[in-house]
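Novice: the sequence and its predicted three-dimensional model are supplied below.
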Amino acid sequence: MTSLETLAKTLLELHQPGNPVVLPTVWDAWSANIAVTAGFSGLTMGSHPVADSIGRADGEGMSFDELLARVSQVTASVEVPVSVDIESGYGLEPLQLIDGLLAAGAVGLNIEDTVHSEGKRLRGATEHADLVRGLREAADAAGVHVVVNARTDLFLRQDGEESDRLDRAIARLTLAAEAGADVLYPVGRHPDADLRRLATDLPLPINAIAQPGTPVKSHFADLGVARISFGPFLQAALGTEATNLLAAWK
């Protein structure tokens, strides 16, 4: 069995600006095996599709233990590195989060700055960076370089004035980079010019969200993106296809 440290190193090395790794967003062992059989070398588990798969709501409607149960099933069934969306951290300490993920076999995480357990407030930029720093220190203490993908929800929430939102996101994510993040995730659908600027001005590889089908990987590569994931869109596309298949049998 491949060691966690080797899997973490592999995951980190896959992030190449201009040659993005596509990490299909999966939610259980079935979807994970479909993605690996299709030839993908890493996976991410999204909170929204995982929650949907167990009848819970996104936004920490499931517990961290429920999430870890799914993660363990996925990592037991595939040999590729797995990153996990841990939302805003479930109100837990960094050491608890890192220990739980490593015990479940995950080697990467997404951490967002919307605090679901506190009325969905937005963490301050320094506060979010401090959480990233805590996660990095906990991972270092565990001896595994867990790949930390620091996310900001500024665009998703349309927080503050649009005129300076891009600048604020860059400043916020730069603090996260300085605190020990490996990847930066300005989640949302961005105009090409904005995505290019994010890829250019941020000091670390960036993650872009995509919808299966279009635009193609090369489009994101040209913009300097290093990582592509699908959020809830892959599961939604499969759900639509399943609905169409079943419609003929009603």
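Specialist: Alright, I've got the coordinates. Numbers count the residues shown, from 1 in each chain.

Novice: all contacts plus neighbour counts: C-alpha atoms, from now on.
Specialist: Will do.

Novice: to the chain's geometric centre, what's the distance from the biggest strand by length in the chain?
Specialist: Counting residues, the longest strand in the chain under DSSP state E turns out to be strand 147-152. With Cα atoms, centre = their mean, to the nearest Å as the basis, strand 147-152 stands 7 Å off its chain's centre.

Novice: what's that strand packed up against?
Specialist: Where contact means 3 or more Cα pairs under 8 Å, 6 or more residues apart in numbering; DSSP states H and E, strand 147-152 is packed against helix 4-13, strand 108-111, helix 125-142, helix 165-178, strand 183-186.

Novice: so what touches that strand?
Specialist: With contact meaning Cα atoms under 8 Å, 6 or more residues apart in numbering, strand 147-152 is reached by 8, 11-12, 83, 107-114, 132, 135-136, 169, 172-173, 176-177, 180-187.

Novice: give me the buried positions along that strand.
Specialist: Within strand 147-152, the residues scored as buried using 16 or more other Cα atoms under 10 Å are Val147, Val148, Asn149, Ala150, Arg151, Thr152.

Novice: and which of these is nearest Ala226?
Specialist: Ala226 has its nearest neighbour among the buried residues of strand 147-152 in Asn149, at 11.8 Å by Cα to Cα.

Novice: structure B:
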Amino acid sequence: MRDLHQPGNPLILFNIWDAGSAKAVAEAGAKALATGSASVAGALGYPDGEAVPLEDLLHVVARIRAVSDLPLSVDFEAGYGETPEQVAANAARLEELGVAGINLEDGIPPNKGIRPAAEHAGRIAAIRARTGLFINARTDLFLRNPSEDHAALLPEALERSGIYHQAGADGFFAPGLIAPELIEELCRECALPVNIMVSPAAPSLAELARLNVARASFGPFPWRDAMAGLTQAARNQISYGT
């Protein structure tokens, strides 16, 4: 998975939520697959924020691995554990299923602020000591703050990226960051390959490549679009003749 992260030639991850969506994205020519936590949760009828029971998440992962041997990254939220040891043990279970990488966020689910950088680094270090997973360390600084505050938050994000790198992270994920000049600075100053989330407000894939992004993921948007299409198709048929 590490070789797929190339600044300026981003790995495109059109996020999936189950085995069926995995097959569809794989057939479209994907180089790798990645789940999105909100998408998996929504498909199972749960809210986002570790509301999906861990065993259910593992079952979804197992079904995805049964239909595709592409490298798979799992959105593991905050790790489903209270201690670094618990988080590492949970991550090891994913690796046993054949998972290649995880997202691990410093936000505290469901919406309880952001974990201190040193504490999050301890979780990363525990996973690194126990697994060979690609650890995509996610900061929620930008996602949980308005865009007008993002420039002031960039130094803290860079500091966190360095701390997470020292702990053993392989990538740095900054969802919610959309300003091209800030993305460019993050990519230039961060020692890790940078992941940006593609959203309606974000730069285009071509622009993200120009800014030296190494990974572009779509988060919950593919699932939301699929559900919107399903709702509209159903509405068209249900309302027929009325």
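Specialist: Structure received. Please read all numbers here as calculations on a predicted model, not as lab measurements.

Novice: quick check: TM-score for this pair?
Specialist: TM-score for the superposed chains, counting by TM-score structural alignment, normalised by the length of the second structure: 0.91, backed by 233 aligned residues with a Cα RMSD of 1.9 Å.

Novice: ok, which of the helices and strands packed on strand 147-152 of the first structure comes nearest Glu79 of the first structure?
Specialist: helix 4-13 (8.7 Å).

Novice: return the distance of the closest one from the chain's centre.
Specialist: 16 Å.

Novice: picking that back up, would CSV of the helices and strands packed on strand 147-152 of the first structure with distance to Lys250 of the first structure be doable?
Specialist: Output for those, formatted as CSV (distance: least, Cα to Cα, whole Å):
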stretch, distance to Lys250 of the first structure
helix 4-13, 44
strand 108-111, 40
helix 125-142, 49
helix 165-178, 48
strand 183-186, 42
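
Novice: out of the ones you listed, nearest to Asn207 of the first structure?
Specialist: strand 183-186 (4.8 Å).

Novice: read off where the closest one ends up in the second structure.
Specialist: On the second structure, the counterpart of strand 183-186 of the first structure by TM-score structural alignment is residues 171-174.

Novice: as CSV, the helices and strands packed on strand 147-152 of the first structure with mean neighbour count would be great.
Specialist: Shown next, in CSV, are these (neighbours: other Cα atoms under 10 Å):
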stretch, mean neighbour count
helix 4-13, 18
strand 108-111, 25
helix 125-142, 20
helix 165-178, 20
strand 183-186, 26
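
Novice: ok, back up a step: Glu93 of the first structure: which of the buried residues of strand 147-152 of the first structure is nearest?
Specialist: Closest to Glu93 of the first structure out of these is Val148 (15.2 Å), distances taken as Cα to Cα.

Novice: need the counterpart of the closest one in the second structure.
Specialist: Val148 of the first structure maps onto Ile135 of the second structure when the alignment is built from TM-score structural alignment.

Novice: against Pro7 of the second structure, how distant is its match?
Specialist: Going from Ile135 of the second structure to Pro7 of the second structure by Cα to Cα, to the nearest Å gives 17 Å.

Novice: roughly how far apart are the residue nearest to the spatial centre of the first structure and Asp153 of the first structure?
Specialist: Among the residues of the first structure, the one closest to the centroid is Asn110, at 4.1 Å (Cα atoms, centre = their mean). Separation of Asn110 of the first structure from Asp153 of the first structure (Cα to Cα) stands at 12 Å.

Novice: next one: Glu127 of the first structure
Specialist: Counting by Cα to Cα, the gap from Glu127 of the first structure to Asp153 of the first structure is 14 Å.

Novice: do the same with His219 of the first structure
Specialist: Distance of His219 of the first structure to Asp153 of the first structure, given as Cα to Cα: 23 Å.

Novice: with Asp164 of the first structure instead?
Specialist: Separation of Asp164 of the first structure from Asp153 of the first structure (Cα to Cα) stands at 14 Å.

Novice: comparing the two, which shows the higher neighbour count?
Specialist: Asp153 (18 against 9; other Cα atoms under 10 Å).

Novice: can you pull out the helices in the second structure?
Specialist: 19-27, 37-43, 54-67, 84-96, 117-130, 150-167, 180-189, 205-210, 221-238 (DSSP state H).

Novice: and Pro109 of the second structure, what's its match in the first structure?
Specialist: In the first structure, Pro109 of the second structure lines up with His116, judged by TM-score structural alignment.

Novice: my guess is that match meets Glu60, correct?
Specialist: Yes: with contact defined as Cα atoms under 8 Å, His116 of the first structure reaches Glu60; the gap is 6.5 Å.
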